[in-house]
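Enquirer: Sequence plus predicted model, see below.
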Amino acid sequence: MTDLSLVSRFRVEGMDCASCAAKVDTAVRRIPGVAEVSVSISTETMTVTHAPGADLKALVRQVGGLGYPTTPVADRASSAPAAEEGAAPWWAAPKARLTILCAAALGLAMMVGWSIPAVETPALLLALAVGLVPIARRAVSAALAGTPFSIETLMTVAAVGAVFIGAAEEAAVVVVLFLVGELLEGVAAARARASIRSLAALVPAVARVERNGGLEEVPATSLPVGAVVLVRPGDRIPADGTVLTGESAVDEAPVTGESLPKRKAAGDPVFAGTVNGDGALRLRVTASAEDNTIARVVRLVEEAQERKAPTERLIDRFARVYTPAVIAVAALVAVAPPLVAGGDWSEWTYKALALLLIGCPCALVISTPAAVAAGLAAGARRGLLVKGGAVLEQVGGLTAVALDKTGTLTEGRPRVTDVLPAAADERAVLSYAAALGAESAHPLARAILAEAQARKAPLPPSFGSTALPGKGVEGKVGGVPVFLGSAAAAGERAPLDDAQAAAVAALAADGKSVSVLVAGGKVAGLIALRDEPRADARAGLDALKAAGVTPVMLTGDNRTTADAVAATLGIEARAELLPEDKQRIVREMQASGHRVGKVGDGINDAPALAAADVGIAMGGGTDVALETADAAILHGRVLDVARLVRLSRSVMANIRQNVAIALGLKAVFLVTTLLGVTGLWPAILADTGATVLVTANAMRLLAWRGAL
């Protein structure tokens, strides 16, 4: 690369997997003058470093010939994914139109063949041509561009071979199934790209900035570093910043995963996309829109997806050797004996045709997807969703799993764990506290109210309830002045004795949030709350350990709470982590030799989910977590993580059996055909028989029940 090198950017449509990117990369590097190529699947873009004289029009034609429409873009901004408002539905895409047309042609050909048997074969050949001609054209383009044995080549050879031995109907069906698979892959990739763009929606469109002694609404993307903005209660914070004045509880769950709102006062940092609570805040912006927390999360997700090395399709790997080998052996069998030893041309041509049939990869093509489809169906019925066979294969090989705390290992909401009475009994303590916060939407107030209702504690009327930022809430319940809040604030109204202070300290050491109730000028009691572990969390973690998988907790929660929950579950904890910290730890685990799964349910988990070998979203998680992850556990059970590992290992064992069946039968009939013991019809039975056996074996997975 010289100082005169130029950089050009292109939008490349239709790339759905790593093999697509590899074909594009190989094709572009063959263009004279191209020095470097970088292809991004998640953003559908390509960056090319080239000499001034490189023929970029030829580059566009070359990539377009592979089936990926390519257009140059002017700058980096325009190469980012568009919002796609009003984008065409999936069924209107070129791949969808071809799939629908091919399937319709096959259905019509079958009906014509059933009503007029004499024209069945020509009708099937015409239906086959509808789908096979575009595939064959792409196979030729790929071969000319440096990828001679692509999956398109495999499909073309398989279909032509099937026609050659009279199985036109089978060839047409295989082509339709191939097109359907490509279509589904494209839809999934498009949804994943849309999920990345949706992260930006967390940042509000406008911000209220202080200018010339007043407030002015401006686009949040235009906020410069140093600007002062006002954030009202209930608004999303428009930028990373530092609090100048005001005090409020801020919900940081979108960024850190913190289970409870965090109090913010002058000097405290805040993050873009988090939600302001009960007080107005004045902030000084500390990062531009391009560098705020949400923007960094977007970049981390995209980078992690590009670095991830997903398992190549088994069929594509095998085709690199299998397809040319079969064609070469069949050709050799047809011509070598007659030319070298004077063999009968008719006899050896017949054997060559039989070898082509034996070599037809139909049984091999179905062996893996049949097992995967059955495994995916069995898992889906039990709330285990996996995005494709490559992911299902990887899950079984995991050696470590990093799990989020809030909403994953725990229920995701606080609940009352302890009620310690003092000047009043437990029911009275709950009654006063629930009545005081009956109209509040604060998670702690909701938890206390739920506990009071569960214990059938009375709910007397309250009057004049007022929130005291940073302290608690006060009012009158049944004519009695009542305060519920922090121990420090309660101590200003009624000093805690030594036993009460020790109880507060002990509860806090267990990671619990402690509220002190003061009624009529006396300490009435203590209420402790915590986000508790799921009922099956310990059993799920023990099942992972039994399967040889090491679990670890990664959480944005505070150290005390994390350690307390981890001790209960018997797991290592890493606490007070930001999204980039979680991603860094996942990469460190990978560098130490682990194959890592990441389990989480929030936006804050998205970078780590994307960076892990397998990302698993828990039920009830955010759309971003579900779309970024490779798999999802819909019922939110920790035990289901271990069940997913067991499912993967069962599927992989089934695939190995299927491959052995398919290749074993082919090997036997290969030898017997060359020896002249079997001919064309036994060869047909070898292929169809193997397909039947492989399918039947795969269907056994439908009976999988997920027992551990």
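Expert: Sure thing, it's come through.

Enquirer: all contacts plus neighbour counts: C-alpha atoms, from now on.
Expert: Fine.

Enquirer: Against which helices or strands is the helix or strand where S515 lies packed?
Expert: Following DSSP states H and E, one finds S515 within strand 513-519. Packing partners of strand 513-519 (3 or more C-alpha pairs under 8 Å, 6 or more residues apart in numbering; DSSP states H and E): helix 426-436, strand 480-485, helix 487-491, helix 498-509, strand 522-530.

Enquirer: Would you mind confirming that S195 makes contact with A606?
Expert: No: applying C-alpha atoms under 8 Å as the test, S195 and A606 come out as separate, 10.2 Å apart.

Enquirer: which neighbours do these two share?
Expert: Residues touching both S195 and A606 by C-alpha atoms under 8 Å, 6 or more residues apart in numbering: V624, T628.

Enquirer: so can I have TSV of the helices and strands packed on strand 513-519 showing distance to S465 and mean neighbour count?
Expert: Below are these laid out as TSV (distance: least, C-alpha to C-alpha, whole Å; neighbours: other C-alpha atoms under 10 Å):
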stretch	distance to S465	mean neighbour count
helix 426-436	6	25
strand 480-485	9	23
helix 487-491	16	18
helix 498-509	24	15
strand 522-530	18	24
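
Enquirer: Show me the one of these that comes nearest V419.
Expert: Ranking these by proximity to V419 (C-alpha to C-alpha) places strand 522-530 first, at 4.7 Å.

Enquirer: do you know how far the spatially most central residue of the chain is from V231?
Expert: Centroid check for the chain by C-alpha atoms, centre = their mean gives A629 as the closest residue, at 1.6 Å. Computed as C-alpha to C-alpha, to the nearest Å, the A629 to V231 distance reads 33 Å.

Enquirer: same check, this time on D404
Expert: As judged by C-alpha to C-alpha, D404 and V231 stand 30 Å apart.

Enquirer: A139 too?
Expert: Noted for A139: a distance of 57 Å to V231, by C-alpha to C-alpha.

Enquirer: Looking at these two, which is more packed in?
Expert: Higher neighbour count among A139 and V231: A139, with 26 against 21, using other C-alpha atoms under 10 Å.

Enquirer: about what we covered before: for the residue nearest to the residue nearest to the centre of the chain when sequence neighbours are not counted, what are its contacts?
Expert: Take A629 and drop its neighbours on the chain: the residue closest to it by C-alpha to C-alpha, 6 or more residues apart in numbering is G615, 4.4 Å away. Applying C-alpha under 8 Å, 6+ apart to G615 gives the contacts G597, K598, V599, A608, L609, T628, A629, D630, A631.

Enquirer: okay, now the one to match up with it:
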Amino acid sequence: MEKTFLLKGLDCPNCSAKIEEEVGSLSGITASAVNLMCQTLTISVDADAEAAVLPQIEKIVHTHEPDIEIIDTSHSAAQDDDEEEEEGLLRKQRLIVGAILYAAVLLGHAFFGLSDTVYLAVLVAAYVILGYDVVLQALKNIRHGRVFDEHFLMSLSTIGAFVIGEYPEAVAVMLFYQVGEFFQDKAVDNSRHSIKSLLDIRPDTAHVRQGNDIVTVPSGSVAIGSTIVVQPGERIPIDGTVLAGTALVDTKALTGEAVPRRVEAGDEALSGCISTDGMLEIETTHSFGESTASKVIDLVENAAARKAPMERFITRFCRYYTPAVVIGAVFLAAVPPLFFGGVWTDWIMRSFVFLVISCPCALVVSIPLTFFSGIGAASRKGILVKGSNYLEALAQVDTIVFDKTGTLTKGTFNVTNIATAAGVSKDTLLHYAALAECGSRHPIATSIMEAYGSTPDRSELAAYCEKSGRGICATWQGKEILAGNARLLQEAAIPFTENEETGTKVYVAVDGTYMGCLVIADEVKEDSQKAIAELKKKGVSQTVMLTGDSKAIATAIAKKLGLDKCFAQLLPAEKVERLEELDAAKKPGKKLAFVGDGINDAPVLARADVGIAMGALGSDAAIEAADVILMTDEPSKIPEAMNIAKATRAIATQNIVFAIGIKGLFLILGALGIAGMWEAVFGDVGVLILAVLNSMRAMRA
């Protein structure tokens, strides 16, 4: 069974990673994931072990973060934002007071020559104000057998600096460490609030019609089949079908599109959209929790739980890196004076500088923050990525495979050409075709009715017969009408001109005379060609189409769009086989993406490295099967998604190279005695702040 806990007050990425790892190792727990942005811990636990592991989870969490409140979301999931703001304000005030006290004592000593006792006392007071929580946390961790973390490194180096008489440097290290922590918390909070504001698309109340009255009730209590009323300017709380009214609805929160679309009676109305200029009465078709807005919120909030390989690398790296640098600092303090001579205090000071520089905060904070910022940037543009792992994989895509119908084409049949015989008008040809097809429910018949503009009265037909695989024979006002494929006219020995256009052809003859041909085709989307061209510019080496349609139609569309390959007349199982062949042939280290409508293509979406669902508004199958969901049906969103993925991965790589490179350089300088405590502060806190600021660029990717 799965349980989720709210870890109220969790802001530290490093602590999040440790909690996730230690909870996951408990007996009875098969999976553990901490979502820093949502402040949640989700576990998969055996039912018989649940009671035993809950106290252990609480102990692990409070070992790393004693002030965190653990809330079982099955009972309550509410967060007190006012309390969080109060805690943040208190921390800010403590930082300001400590900084002022530190600056005052340095200036006072420089200009007025304070006594050594006063000078030391004020510096100690400043240190306690700034660092008491860090030292206490280090002691608690040591008591629980967890030594090698940033609290231990900061406490050891600063207390050591006091011991050897480097008082101002000791306070400075703690001050700037807290400044770095403040920037870290602000960055995490900004990302969290940005996502929360983005996902504030689900109204808590709904106006339900009960007889002649309209009652406001919690959205979660509205039953399927209820009638809800949405006033102008209000968000639609639950998915449904419009019963009455017409309005332009703003879909930007779901799709990222700025242009509103009009809905009227019979149209689908999706939760999260805003009615801008009209009142709508909507019959609900989903529950509140299963509506589109709820699904979007759930997808984005849970995306941080699926970590990218780059994030997992950093977690593993820090697990070995921190103990290694502590052992290195011990050797640096003891080996040179013991075996090569030298002043003990000098080498001990170097070891403390070494410890300050070595703190891995920049890596632990910036990498997950970068990926979550990238997910947020994609969400704002109507691109939902289910996890950091899929965002990173999207940046490595080299082969993209497309379904045809509903992906590159609109998925609806339309009459694209009316080719008449000599002396026959287009209206006359359409009229006869509509008479013949008015009794059929086939999509081709529907497209003819739409082109004609109305549906003829079938009772006017004296006779009507469908000829399997060929077409229709009907009698109207004594005239025999034939409408169907070439075989139908050939069997009737009616001479006609065969049409060479791509598409489904309906040939029409009346009383043995050929009247003309209607060409019916699935139209290519306006931006499909542009999307393929953009993908090739982005370095995608192979674009392929898989379709169940005829070879002639598939080849024509592939040629028009500039696709590299196309495979036609495929059954669903054959699509999977073709995809596996393409996957086996892809370049080493590259990924393959499949783009489909998410309903008929679920097996292929699941098999691809990255499954992308097109036009997935309201589609349960798409949300389940795909890794990336495009909330509109525009192929041009794919290169946009790849741009965001590549920018995010590039920023994460920059942070890794920058942090490891600068720290490596400063560690060498510290060991050689060239870098002192002030340089160590930049090597730690400066790198952290710069890496965090760089991470925030991903929000604008």
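Expert: Perfect, thanks for sending it. Worth saying up front: this structure is predicted, and the values here are computed from it rather than measured.

Enquirer: Give me the TM-score for this pair.
Expert: For this chain pair, the superposition-based TM-score is 0.57 by TM-score structural alignment, normalised by the length of the second structure; 513 aligned residues with a C-alpha RMSD of 5.5 Å.

Enquirer: Select, out of the helices and strands packed on strand 513-519 of the first structure, the one closest to A334 of the first structure.
Expert: Among these, the nearest to A334 of the first structure by C-alpha to C-alpha is strand 522-530 (76.5 Å).

Enquirer: buried ones in whichever helix or strand comes after that closest one?
Expert: As assigned by DSSP H and E, the chain's next helix or strand after strand 522-530 of the first structure is helix 537-546. By 16 or more other C-alpha atoms under 10 Å, the buried positions in helix 537-546 of the first structure come out as A537, R538, G540, L541, D542, A543, L544, K545.

Enquirer: circling back: check the mean deviation of the strand holding S515 of the first structure from the second structure.
Expert: Overlaying the second structure shows strand 513-519 of the first structure at a mean distance of 3.6 Å from the equivalent residues (mean C-alpha distance after the TM-score superposition for the first structure).

Enquirer: Go ahead and measure how far that strand is from the middle of the chain.
Expert: On the basis of C-alpha atoms, centre = their mean, to the nearest Å, strand 513-519 of the first structure sits 42 Å off its chain's mean C-alpha point.

Enquirer: Report the buried residues of it.
Expert: For strand 513-519 of the first structure, a neighbour-count test (16+ other C-alpha under 10 Å) marks S513, V514, S515, V516, L517, V518, A519 as buried.

Enquirer: Mean per-residue distance, stretch 649-657 of the first structure versus the second structure.
Expert: Mean deviation for stretch 649-657 of the first structure: 3.0 Å (mean C-alpha distance after the TM-score superposition for the first structure).

Enquirer: Next, the buried residues of stretch 138-157 of the second structure.
Expert: Buried, per 16+ other C-alpha under 10 Å, within stretch 138-157 of the second structure: 138-141, 147-157.

Enquirer: follow-up on the earlier one: any chance of the helices and strands packed on strand 513-519 of the first structure in JSON lines, with distance to L125 of the first structure too?
Expert: JSON lines is the format used below for those (distance: least, C-alpha to C-alpha, whole Å):
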{"stretch": "helix 426-436", "distance to L125 of the first structure": "75"}
{"stretch": "strand 480-485", "distance to L125 of the first structure": "79"}
{"stretch": "helix 487-491", "distance to L125 of the first structure": "82"}
{"stretch": "helix 498-509", "distance to L125 of the first structure": "75"}
{"stretch": "strand 522-530", "distance to L125 of the first structure": "67"}
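
Enquirer: of all the ones you listed, which lies closest to V28 of the first structure?
Expert: Judging those by C-alpha to C-alpha, what sits closest to V28 of the first structure is strand 522-530, at 56.5 Å.

Enquirer: Quick check: the two most widely separated of the buried residues of stretch 138-157 of the second structure?
Expert: The distance between the two most remote of these (C-alpha to C-alpha) is 17.3 Å, for K140 and S157.

Enquirer: Mind giving me the packing neighbours of the biggest helix by length in the second structure?
Expert: Longest helix in the second structure, counting residues (DSSP state H): helix 637-671. With contacts taken as 3+ C-alpha pairs under 8 Å, 6+ apart, helix 637-671 of the second structure sits against helix 344-358, helix 361-380, helix 388-394, helix 528-537, helix 677-681, helix 687-696.

Enquirer: superposed on the first structure, where does the longest one end up, distance-wise?
Expert: To tie it back to what came earlier, the one meant is helix 361-380 of the second structure. Once fitted to the first structure, helix 361-380 of the second structure is off its aligned match by 3.9 Å on average (mean C-alpha distance after the TM-score superposition for the first structure).

Enquirer: who does that helix touch, helix- and strand-wise?
Expert: helix 13-24, helix 167-198, helix 292-302, helix 309-335, strand 383-385, helix 388-394, helix 637-671, helix 687-696.

Enquirer: what do you get if the cut-off is 7 Å, keeping everything else the same?
Expert: In terms of contacts (3 or more C-alpha pairs under 7 Å, 6 or more residues apart in numbering; DSSP states H and E), helix 361-380 of the second structure is packed against helix 13-24, helix 167-198, helix 309-335, helix 637-671, helix 687-696.

Enquirer: Tabulate the ones you listed (a markdown table), appending mean neighbour count and distance to E450 of the second structure.
Expert: A markdown table is the format used below for those (neighbours: other C-alpha atoms under 10 Å; distance: least, C-alpha to C-alpha, whole Å):
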| stretch | mean neighbour count | distance to E450 of the second structure |
| --- | --- | --- |
| helix 13-24 | 20 | 58 |
| helix 167-198 | 20 | 40 |
| helix 309-335 | 16 | 51 |
| helix 637-671 | 20 | 30 |
| helix 687-696 | 22 | 51 |
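
Enquirer: Just put those in JSON lines and tack on distance to D522 of the second structure.
Expert: As requested, these are arranged in JSON lines below (distance: least, C-alpha to C-alpha, whole Å):
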{"stretch": "helix 13-24", "distance to D522 of the second structure": "50"}
{"stretch": "helix 167-198", "distance to D522 of the second structure": "36"}
{"stretch": "helix 309-335", "distance to D522 of the second structure": "41"}
{"stretch": "helix 637-671", "distance to D522 of the second structure": "21"}
{"stretch": "helix 687-696", "distance to D522 of the second structure": "43"}
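
Enquirer: now for those helices, which one comes closest to A419 of the second structure?
Expert: Here helix 637-671 is closest among these (C-alpha to C-alpha), at 36.2 Å.

Enquirer: Report the angle between that closest one and helix 361-380.
Expert: In terms of direction (axes from the mean of the first three to the mean of the last three C-alpha atoms, to 10 degrees), helix 637-671 of the second structure departs from helix 361-380 by 170 degrees.

Enquirer: Measure how far helix 637-671 of the second structure is from the centre of its chain, please.
Expert: Its chain's average C-alpha position is 20 Å from that of helix 637-671 of the second structure, according to C-alpha atoms, centre = their mean.
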